[in-house]
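Colleague: below is the sequence, then the predicted model.
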Amino acid sequence: MEKDKPDNIPADQPANKKPSAENPYQLLGLKLTKVEKWAAGVPAVMAAMKDLLEEKTFFRGNKALLHMNQFEGFDCSSCAWPDPDDERSPIGEYCENGAKALAEEATTKKVTAAFFKANAVYDLAKLDDYKIGKMGRLTEPMYLPKGGTHYQPISWDDAFKKIAAHLNQLASPDEAAFYTSGRTSNEASFVYQLFAKVYGTNNMPDCSNMCHETSGSALRPTIGIGKGTVKLEDFYLSEIIIIIGQNPGTNAPRMMSALEKAKKNGAKIIAINPLPEAGLMGFHNPQEISGIIGNGVKLADLYLPVKINGDMALLKAIELLLFEFEKTSRGQVFNWPFIAEKTTGYDAFIKQFEQYDLDELARQAGVAKADIYEAAQMMASKQRIIVCWGMGLTQQHNGVDMIKEILNLLLLKGSIGSPGAGVCPVRGHSNVQGNRTMLIDEKPTDEQLDRLQQFFGFNPPRKHGYDVVRAIKAMQEQRLKVLFCMGGNFLSATPDTTYTAEAMRKLALTVYVSTKLNRSHLVHGQESIILPTLSRSDIDMINGVHQFVSTENSMGVVEKSKGILKPVSEHLINEMQIVCRMAMATLGPKSVINWQRYHDSYDAVRDDIEKCIPGFDKYNERVLQKGGFYLPNAARDGIFKTEEFGDRAPFTLTTVPDNTLGPDEYLMATTRTHDQFNTTIYGLDDRYRGIKNERRVIFMNADDIEKAGFKAGDKVDLFNYDDGIERIAPLFIIVSYQIPKRNTVTYFPETNVLVSINNVVKESNMPASKYVKIQIKKHDPAIYNRINQL
């Protein structure tokens, strides 16, 4: 039987009158362990099994793991790394964090109406995110009335009536926003965006606005598509793989299997990152004897410890050296036929290098000139080059320019649109790319809207809607009244926590479609509704038929996903039915869309997707193929179609940023622990970085620690002063680490409070969470009084 009262609710924080938007300001007892130089192996297997035991789902969970990412199984709800097209491991086609995500889906622990009756929202908010997330699966719809202290049960019909009443009394549809996380299926995403447009708004902020919006903003105007251009098999053909601003050991562990195979085929790997992450250095494959009892495989042939935001200087330094090599070996370094036939703007691009000095670029990058020279030499005679990146680039204030600079490098080499070469933005959540393909986008194109109008016969709104940052500002200014969240943990994923929490509390209604409890349920609008839904691994029955959904991975493969586990509650319904019932309640019988048809059949949804979105011909037929099907990708085939440059990819002129800091300032980047996926906290350790039982740590360079008069283990408070506003993250422990001087790293969401709502990436408007200027001061217990006055 599930527990109704969680253990160890901590004492209230001083003068805290509202449910806390932050994790408790308390330390758990940090233990430092060895910093690892390789990832995965037996420890990863043991950690995965441990989570299944903790969730009381060892046998049920292991049964599901054997079906996860298999041809006839279900898609992992964690990262979007692609499954192999050919053979898949019968032992386990998943990683440690995928197993942890499955454990929390397959758990037998439940959060019922009795649990909410026993626990006030205020009390639950005193718990940290780890404890909140470990309560179990939500089992029935819950409602928090205006002024209420406890969520209470509500029927599905009454929940939809309340949502419809709020939506229908708004002065304009643009007073509502519909957020999407990356786990929502293609089918549910299509129906969701269709409802929003029929309702009358393009306010569709989504998780892309916080992770890879920058990638799309850079790629679309240069190569004509906002996605990567490589397939998994390209890794096996590549000569050089550059991993920049991305940590595969934690963020996409199955990527290491592809890197291992690439290494065996002769590829060289260059790792570029401020931290020497274990997953960049070595890999012990737990499915091979050599990975269990042997030495595994060394991954990075060259590691470049770039400063935070020193990537642009580093890229230009490499290009400068390649240009020098080309001048002495004409035609041996640059791909002149490719440049002449496929690109534009080369002359203006190459002229800029007259003004650059290698020594100065190396200083700004924070990388030894000899190491940069070695990187350029490795690339000089090679053409099959893949560049992978993650949020270490996309969340920099100049992230769009840095990705365009990556494209400049690849265009010089002709390393895009051919086997073994191209760009690979490593997506985070499992269907974040599919969501965008299904038109979850606050800026839909006229072409996309025209197709919807022609097929369905309604006039979709043309005005661009709010992305995440603009939506938060609109809440704060009370231009938004209703926020509907299809999955995710909006509060903990977003920047400027104090500002965002205040904004969310101004909403008339918040609605969350969720599988588990999270902090966003506790920092809510005047009224709040929680709608529990099926997970990816659950059996989804409609009218007696076992249904499947589909998703799109990082490399554009659309594949079916069919759950196998009995749902933990008979009261759960799937996301698509939630949208359809909301639509029927809100729009009534006059709607031009037959929502009941969609409600009753995923096949019907796929039939209409086929008519409205290019690349989905014979959707219901092709999705049944073993391994699914690839969507069209012209850039992958070497065809570049851009609005401004036609069939040529442009070289882009960018600048090296000035990262000058004040005498008491440091640059901070937020990151996740290895026991974490996005905002979901699986545990309190960061095994590869040697952190055990603590999250409130700040990684600092040893010389910086000494120069500031601190020592490792000291307690400190962190401050940000962007926009003339004091932001405080109190009570962190200094950990000495191999990191460039004046750079620091902390975990999110604990330091999201320091990321100003106005600290965004140019062009993409994403939070620049990897570029935050902070000050570090000795911990003052009186700091909490200042925080409560903010």
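Modeller: Happy to help now that I have it. Please read these numbers as outputs of a predicted model, since none were measured by experiment.
Colleague: C-alpha only now, for contacts and for neighbours.
Modeller: Will do.
Colleague: quick one: contacts for residue 263?
Modeller: If a contact means CA atoms under 8 Å, 6 or more residues apart in numbering, then residue 263 has 269, 299 as its contacts.
Colleague: that one and residue 375, how far apart?
Modeller: Distance of residue 263 to residue 375, given as CA to CA, to the nearest Å: 17 Å.
Colleague: you'd agree residue 583 is up against residue 595?
Modeller: Yes. Assessed by CA atoms under 8 Å, residue 583 is found in contact with residue 595 at 7.1 Å.
Colleague: who's more crowded, those two?
Modeller: Between residue 583 and residue 595, counting by other CA atoms under 10 Å, residue 583 is the more crowded of the two (27 against 23).
Colleague: now that one. Nearest residue, chain neighbours left out?
Modeller: residue 195 (6.3 Å; CA to CA, 6 or more residues apart in numbering).
Colleague: any idea how far residue 177 is from that neighbour?
Modeller: Counting by CA to CA, the gap from residue 195 to residue 177 is 12 Å.
Colleague: give me every residue that touches the residue nearest the centre of the chain.
Modeller: In the chain, the residue lying closest to the centroid (CA atoms, centre = their mean) is residue 428, at 3.9 Å. If a contact means CA under 8 Å, 6+ apart, then residue 428 has 78, 79, 80, 211, 251, 252 as its contacts.
Colleague: before we go on, here's another structure to hold up against the first:
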Amino acid sequence: MTSPLNDPRHSATEQDKDTPYDHGPAGGWGSLKGVSRIFAEEKSSPVAVKVLAGLNKPKGVMCSSCAWAKPKDAGPVEFCENGAKATLWELDSHRAGPKFFAGHTVSDLRDWHDHDLEKAGRLTHPLRYDAGSDRYVPVSWDTAFEEIGASLNALDDPKSAVFYASGHAGLEASYLYALYARAMGHQNLPQSSNMCHETTSVNLKNVIGTPVGTCTLEDFDHCDAIFFFGQNTGTNSPRFLHVLKKAVKRGCKVVTFNPLRERGLIEFTDPQNPVQMTVGKPTQISDKYYQVRPGGDIAVLTGLIKCVLDAEAADPGKVIDHDFVREHTHGYDDTIAAVQGYTWEQIEKQSGLTRAMIQEAADIYISAKNVIGIYGMGLTQHVNGWLNLGMYVNLLLMRGNIGRLGAGISPVRGHSNVQGQRTVGIGEKSAHMPADKLKELFGIDAPTENGMNAVHACEGIIDGKVKAMVSLGGNLLRALPDRERMEALWPKLDVTVHIATKPNRSHLFPGKVSYILPCLGRTDKDMQNGVPQAISMEDTFSHIYGSIGQAEPPSEQLLSETAIVARMAKATLPANPHLRWDDWTANYDLIRDLISQTFPDDFADFNDRLHEPGGFYRGNPARDRHWKTDSGKAEFTAPTTLSALGQEPDGDKVMTLVTLRSNDQFNTTIYGFSDRLRGLKGTRMVVLINRDEMERLGLEEGQSVTLRCAVEDGNYRAVTGLKVTGYDLPAGCVAGYYPELNPLVPLGYHEKNSQTPAYKGTPVEIVI
């Protein structure tokens, strides 16, 4: 590579004052203004105040915005800016009913922005696509279910159907959905995790025997240091900031490695603290903040491990926990030999950081007794994401920082129930929902061969093997890589079914038979036979919570996600006295009893513990140092490269693309056009690049350019009309917004073991 890797004019530790950034802390008045804007725009009713007052509290509504924990001792306010936006967005006073769809063809709606599509309001009636008029038209529920069942049964092979799920649906609907697929004869159950944290699910399972993080909320009261890699707390999980503030105040050190300087990990003002909001000073979060090159985390972790080894050599027996390594781990010697084979020159070049910077961070790690390792999609969405996680676990294992109070590995999940859905069976492997249990409980001979994840499903659409796509929530077509290729192929599907609360872009590429089935939202009252029903979800710390909707539904026509799944299943599957779809729809307690029977180790006495303050913990074997790996021990991972990138930029003009979510966004939902925490607003069609790289490439501020994918696989991929915007980034990379830049990421450019798209490390070229 000939482009500069670490321009000496660019600091990896100090803010570039001449490019946009937010001058204030995360939280504070900016957060309150953001909530107020959405509150005004949505014309929120008094019920919104009621819902927000009980948000994330026992027998209230559990927030749909993220998977952060709900504390046992709830305060007066238990929601953040993101949670308020998501809640008010769902409590929308606008309606997208039959009149709306009669006034717009599907082709016309394709020209609408994502924000405007959802802004049309809540869906009110079941709809069927009419190709003759190019419109969605009303249909009765009975007709919809009858025709969907008939269309699915008309498929030559049940394995040609795919059942996708976003992270929104509760555990009850998710369990029935997973059961429905397997009773039909397939395990094609991709999930939103496939686009973000599937790297975690697959690779943590390989190295420590569990597919989820090992920490709980309690650990943050006992940790001495917290290391962050590739996680933007201020935008993706703002309630975490309160926990960080508390930890910092008692002396915990925070060290951050991230290509962008994100305000939430720099400083925070608590909007619930009147003193700090008025006369107090913001809380500094990170003691050290290093802007690592995209894909350079493996190099950083290699350097940190080398520093630990040097400290051990200088003070034998005082740094590395040899007893833990000997008793609980496997592969240590081979890993250390591989680490020692890399030079500091190689590490500095790949990371974009100096040895002195990495040594500073290592000194904090070595001096801390208990360390928590936090990470987000900055580690998972890479071709070598498996090695990112393996190296991170290596660092923690060396000092026994997994399996004790105040320490552990902790991915921060985005969607509120994305982890829980996998726990109750949504996944493409038999291990996700044991076939023997399904035989015992329902007399079903479930398939045992693995099904399709999201990438495999898209490959199946390309080669014609996939004929039907059912989506339980979400906006899958917008979230996928290679979006333009996918949009062109989607209408060739025989069947598409969308269970949704609002219109979105995925609805605008209907298959030959296509339905939109409107469902209750998390905030809506779910009444079955006059009895209010609770649903449940799992947080990022493996705790389970009950949620009860508080608002009147926007239409009497709406059904719950649970009821829709059950009625679709009943219309599709042959009669089976053990599949009591009507009974389960009438009483969700019965579904939770089934979950307890299917997964007794995780969900014993489920109904009795449903509304336990702080949620009930389903346990984690690695937290107890019980390693469910092939060796029976935690696995060290020997580095085979210093780069997480699948393809290093080649040539002066090729850069590494990092995709971002804004402060005014949740996944594919766009609340507005203000990325307040980055000092950006007005448009999402931008390409961010540092000023030195702009000069090197002959670019000017505000210039309109095209980004072209530099992966050569016979397909041309480009996004035009992007505004060049100077920004504080490492050399050799550019950044822009997800999902607008998804068309640049090839379907086949993904993490090696999990097929998670490499949204944080795709090579691109700027075309003038």
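Modeller: Thanks, I have the structure now. Remember, it's a predicted structure, so these values are computed and weren't measured experimentally.
Colleague: can you calculate the TM-score here?
Modeller: Laid over one another, the chains give 0.95 as their TM-score (TM-score structural alignment, normalised by the length of structure 2), with 744 aligned residues with a CA RMSD of 1.4 Å.
Colleague: returning to that earlier point: for residue 195 and residue 177 of structure 1, indicate the residue with more neighbours.
Modeller: Using other CA under 10 Å as the criterion, residue 195 of structure 1 and residue 177 rank with residue 177 on top: 28 against 23.
Colleague: where does the equivalent of that one over in structure 2 fall, secondary structure wise?
Modeller: Superposed on structure 2 with TM-score structural alignment, residue 177 of structure 1 falls opposite residue 162. Using DSSP states H and E, residue 162 of structure 2 sits in strand 161-165.
Colleague: try residue 725 of structure 2
Modeller: strand 718-726.
Colleague: mean per-residue distance, the next helix or strand after that strand to structure 1?
Modeller: Proceeding N to C from strand 718-726 of structure 2, the next assigned helix or strand is strand 733-737, under DSSP H and E. For strand 733-737 of structure 2, the mean deviation from structure 1 after alignment is 0.5 Å (mean CA distance after the TM-score superposition for structure 1).
Colleague: in structure 1, which residue range corresponds to strand 733-737 of structure 2?
Modeller: Going by TM-score structural alignment: strand 733-737 of structure 2 matches residues 743-747.
Colleague: any idea how far the matching stretch is from the chain center?
Modeller: 18 Å (CA atoms, centre = their mean, to the nearest Å).
Colleague: what does it rub up against?
Modeller: Around stretch 743-747 of structure 1, the neighbours that count as contacts under CA under 8 Å, 6+ apart are 307-308, 666-673, 695-701.
Colleague: in what helix or strand does the alignment partner in structure 1 of residue 353 of structure 2 lie?
Modeller: The criterion is TM-score structural alignment: under it, residue 353 of structure 2 has residue 367 as its aligned partner in structure 1. Under the criterion DSSP H and E, no helix or strand holds residue 367 of structure 1.
Colleague: burial count for residue 367 of structure 1?
Modeller: By other CA under 10 Å, 22 other residues sit near residue 367 of structure 1.
Colleague: so what's it up against?
Modeller: Residue 367 of structure 1 makes contact with 304, 305, 306, 307, 314, according to CA under 8 Å, 6+ apart.
Colleague: quick one on the thing from earlier: now the strand holding residue 725 of structure 2 on structure 1. Mean distance?
Modeller: Averaged out, strand 718-726 of structure 2 is 0.6 Å away (mean CA distance after the TM-score superposition for structure 1).
Colleague: tilt between that strand and strand 733-737?
Modeller: Computed by axes from the mean of the first three to the mean of the last three CA atoms, to 10 degrees, the angle separating strand 718-726 of structure 2 from strand 733-737 equals 110 degrees.
Colleague: for strand 718-726 of structure 2, buried residues please.
Modeller: Across strand 718-726 of structure 2, burial judged by 16 or more other CA atoms under 10 Å covers 718, 719, 722, 723, 724, 725, 726.
Colleague: what residue of structure 1 is the furthest out?
Modeller: residue 328 (43.3 Å).
Colleague: show me what that residue aligns to in structure 2.
Modeller: By TM-score structural alignment, residue 328 of structure 1 lines up with residue 314 in structure 2.
Colleague: any idea how far its match is from residue 335 of structure 2?
Modeller: 20 Å.
Colleague: since that was my last question, I'll sign off now.
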